[in-house]
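Peer 1: sequence below, structure please.
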Amino acid sequence: MTVLVTGAAGFIGAYVCQALAARGERVAGLDNYNDYYDPRLKHDRVAALCPDVDIRRLDLADREGLAALFAELRPDRVVHLAAQAGVRYSLQNPHAYVASNLEGFVNVLELCRHGGVRHLVYASSSSVYGDSATPPFSEDQRIDRPRSLYAATKAANELMAYTYAQLYGLPATGLRFFTVYGPWGRPDMAPLLFSRAVLAGRPIEVFNHGRMERDFTHVSDIVAGVLGALDHPPREPVPHRVFNLGNHTPVALEDFIGVIERAAGRPAHKVYRPLQPGDMVRTMADTTRARQAFGFEPKVGIDTGLPPVVHWCRDYFGAAA
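Peer 2: Modelled structure (predicted):
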């Protein structure tokens, strides 16, 4: 039986494809290879991590193309990671989020419903907690005060999946990812932005004057959580659950930069800025529910996981990073 991974050329998606294939699953993927960041990185990522996985170029908003793919592959499980990402980008490009994260998600839900998919695992985000929750964030806290449209679309995804689970019995699991990092990561996120800038001697912008903490989670821990959730479909009267996937150990932004400086062998030139619209000051995951449900236990801290990111940036982007 086929596992379909959407967003398969993305950072988490390519690693998930790699892990599924490594354990003998029949894996297929789709990705639209959009230009939110350089598509060359996506192609290179696939070539490095999952070159033997069949990944089709397809947009979630293409209802007919998506339906034809489901009819051809007949997936029994779907890992839905495709989305328009980015908090700040959503402030200037709201329609991209509506098309991908709302319209595209409905298309996936409908095809899973009519295609007899046994389990849909989909990406949510720690951003859904917004201003409603206090750290450590637990799945029982409110998510009705998002700080960005991106966060609002992810919260909407959870409501939409719950509705399909309630109405049609579609087993669905939402995963709230907390600041994922690793080699082959997204170049718009702090781990790569800061690593490349420090390596090249460029200044970095440090928002909220450095008074921020993030629950940085290594991609290997996230992949373990995705596969764990996939293997444990919900069986409640309404078969829908949501889990935090984080390291549950927030790291001060200045400490995070310090690890990059040591790995790069040079100091960062820091330019302090006010808090940006849409940003959260502190994130921290309560992962009790995921640990109890499928044994989720993150293993990689930034002292171990972040230096390889700096080294990968040097190797992939070159001396100028």
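Peer 1: please count neighbours and contacts with C-alpha atoms only from this point.
Peer 2: Will do.
Peer 1: can you pull out the helices in the stretch 51-200 of the chain?
Peer 2: Applying DSSP state H, counting those that start in this stretch to the stretch 51-200 of the chain gives helices spanning 63-73, 89-92, 94-97, 104-114, 149-168, 190-200.
Peer 1: what helices or strands is the longest one leaning on?
Peer 2: Which is helix 149-168. helix 89-92, helix 94-97, helix 104-114, strand 119-125, strand 172-177, strand 240-245 (3 or more CA pairs under 8 Å, 6 or more residues apart in numbering; DSSP states H and E).
Peer 1: again, only this time at 7 Å
Peer 2: strand 172-177 (3 or more CA pairs under 7 Å, 6 or more residues apart in numbering; DSSP states H and E).
Peer 1: can you list contacts of the strand it packs on?
Peer 2: 119-126, 158, 161, 165, 239-246 (CA atoms under 7 Å, 6 or more residues apart in numbering).
Peer 1: run this one through as well so I can compare:
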Amino acid sequence: MAVLVTGAAGFIGSTLIHALLDRGERVVGVDNLNDYYDVNLKKARLKRLEDRESDFSFHKLDISDREALPTLCEANPDITGAVHLAAQAGVRYSLTNPFAYIEANSMGHLVVMEACRRLPNFQHLVYASSSSVYGGNTKMPFSVEDPVDNPVSLYAATKRSCELMSDCYAHLYRMPMTGLRFFTVYGPWGRPDMAAYLFTKAILEGKPIDVFNNGEMRRDFTYIDDIVSGVISALDRVPVAPVPGRPHKVYNLGNNNTETLMDYIGVIEEACGREAIKNFREMQPGDVKETYADIDISQKELGFEPKVKIREGLPRFVQWYREYHKV
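Peer 2: Sure thing, here's the model as predicted:
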């Protein structure tokens, strides 16, 4: 039996693969190694998996390729589960390169579903959604039962489209699927376009950081190990159809603890041993003021219990950053 992981060279994907291998799974990983951010970081994540090649195989391909991914799946008929994490990330980048989001997120998701449903022994597809689907909702905390019909970015719209397509395929083909709405994931090996990385880099280099909405923002920051634990719990739990004939469920994976942006910066400053030079700026288009996850259902049905707060997780990130960049 094997697990397909898309986005294998990504932050969450590479960390998840280590956890799957640790528990004895065979993993088939795919990633197109695009240059949205430093490809060397992606290659470094994969290099950490080199000594595990007996149970892990990597394939460089684009998930939106309607021939390559199905062909790979046909060559690995023992794939019984999949974790689909590959996507074009970033809210702000969607303002300048919108076509990348439709191709990778919407088309890519469709290709993954089509490839998986044709596998002879396939059991369950887990895929990454996002807290961005909540858009401008003001009711806090965000619940999976809340309406999500008003996205404020194209990125969010494509993630919501993945949820809707999954619900449709669950209905049409009785294909079990689980969507996970991630809330601001951070930690070692994280993405360079995320706040922890951007702030740490700038602070250590003595350069200013941009603080949007004049610092009046809050986020439900979630540590990578907690996210991976939640993903594995979801993979192990094939959903029972909440609606007859539709085995599809959606969960929040967040820390259930919203933090102010200024407190977040303060923890990074302390870990770096110096104060940030702050440029206070207006809210950016497509951004939201606050995110906060209601994880009651995730706790009850997945046993999801986030453990790491920013005062523990951010110093771990800063330590990794220093070691990786040798600063």
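Peer 1: what would you report as the TM-score here?
Peer 2: The TM-score (TM-score structural alignment, normalised by the length of the first structure) is 0.97; 319 aligned residues with a CA RMSD of 1.0 Å.
Peer 1: so which of the helices of the stretch 51-200 of the first structure is the most packed in?
Peer 2: Highest mean neighbour count among the helices of the stretch 51-200 of the first structure (mean count of other CA atoms under 10 Å): helix 190-200, with a mean of 22.
Peer 1: what does that helix correspond to over in the second structure?
Peer 2: Using TM-score structural alignment, the residues of the second structure aligned to helix 190-200 of the first structure are 195-205.
Peer 1: again with stretch 250-264 of the first structure
Peer 2: Against the second structure, stretch 250-264 of the first structure falls on residues 258-272 (TM-score structural alignment).
Peer 1: returning to that earlier point: filter the contacts of strand 172-177 of the first structure down to the buried ones, PyMOL style.
Peer 2: A single PyMOL command selects the buried members of the contacts of strand 172-177 of the first structure (16 or more other CA atoms under 10 Å):
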select buried, resi 119+120+121+122+123+124+125+126+158+161+165+239+240+241+242+243+244+245+246
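Peer 1: tell me which residues in the match of stretch 250-264 of the first structure are buried?
Peer 2: Buried residues in stretch 258-272 of the second structure, counted by 16+ other CA under 10 Å: 258-261, 264-269, 271-272.
Peer 1: what sits up against it?
Peer 2: Contacts to stretch 258-272 of the second structure, defined as CA under 7 Å, 6+ apart, come from residues 200, 204, 215-220, 275-276, 291-292, 311, 314-315, 318.
Peer 1: please flag which of those sit within strands.
Peer 2: Among the contacts of stretch 258-272 of the second structure, DSSP state E puts 218-219 in strands.
Peer 1: and the contacts of stretch 258-272 of the second structure, which are buried?
Peer 2: Using 16+ other CA under 10 Å, the buried ones in the contacts of stretch 258-272 of the second structure are 200, 204, 215, 217-220, 276, 291-292, 314-315, 318.
Peer 1: so which of those residues is the closest to residue 51 of the second structure?
Peer 2: residue 318 (26.0 Å; CA to CA).
Peer 1: which residue in the first structure lines up with that closest one?
Peer 2: Aligned counterpart of residue 318 of the second structure in the first structure: residue 310 (TM-score structural alignment).
Peer 1: likewise residue 216 of the second structure?
Peer 2: When the first structure is aligned by TM-score structural alignment, residue 216 of the second structure is paired with residue 211.
Peer 1: residue contacts, its match?
Peer 2: So residue 211 of the first structure contacts residue 253 (CA under 7 Å, 6+ apart).
Peer 1: what's the local residue count around residue 47 of the second structure?
Peer 2: Using other CA atoms under 10 Å, residue 47 of the second structure has 12 neighbouring residues.
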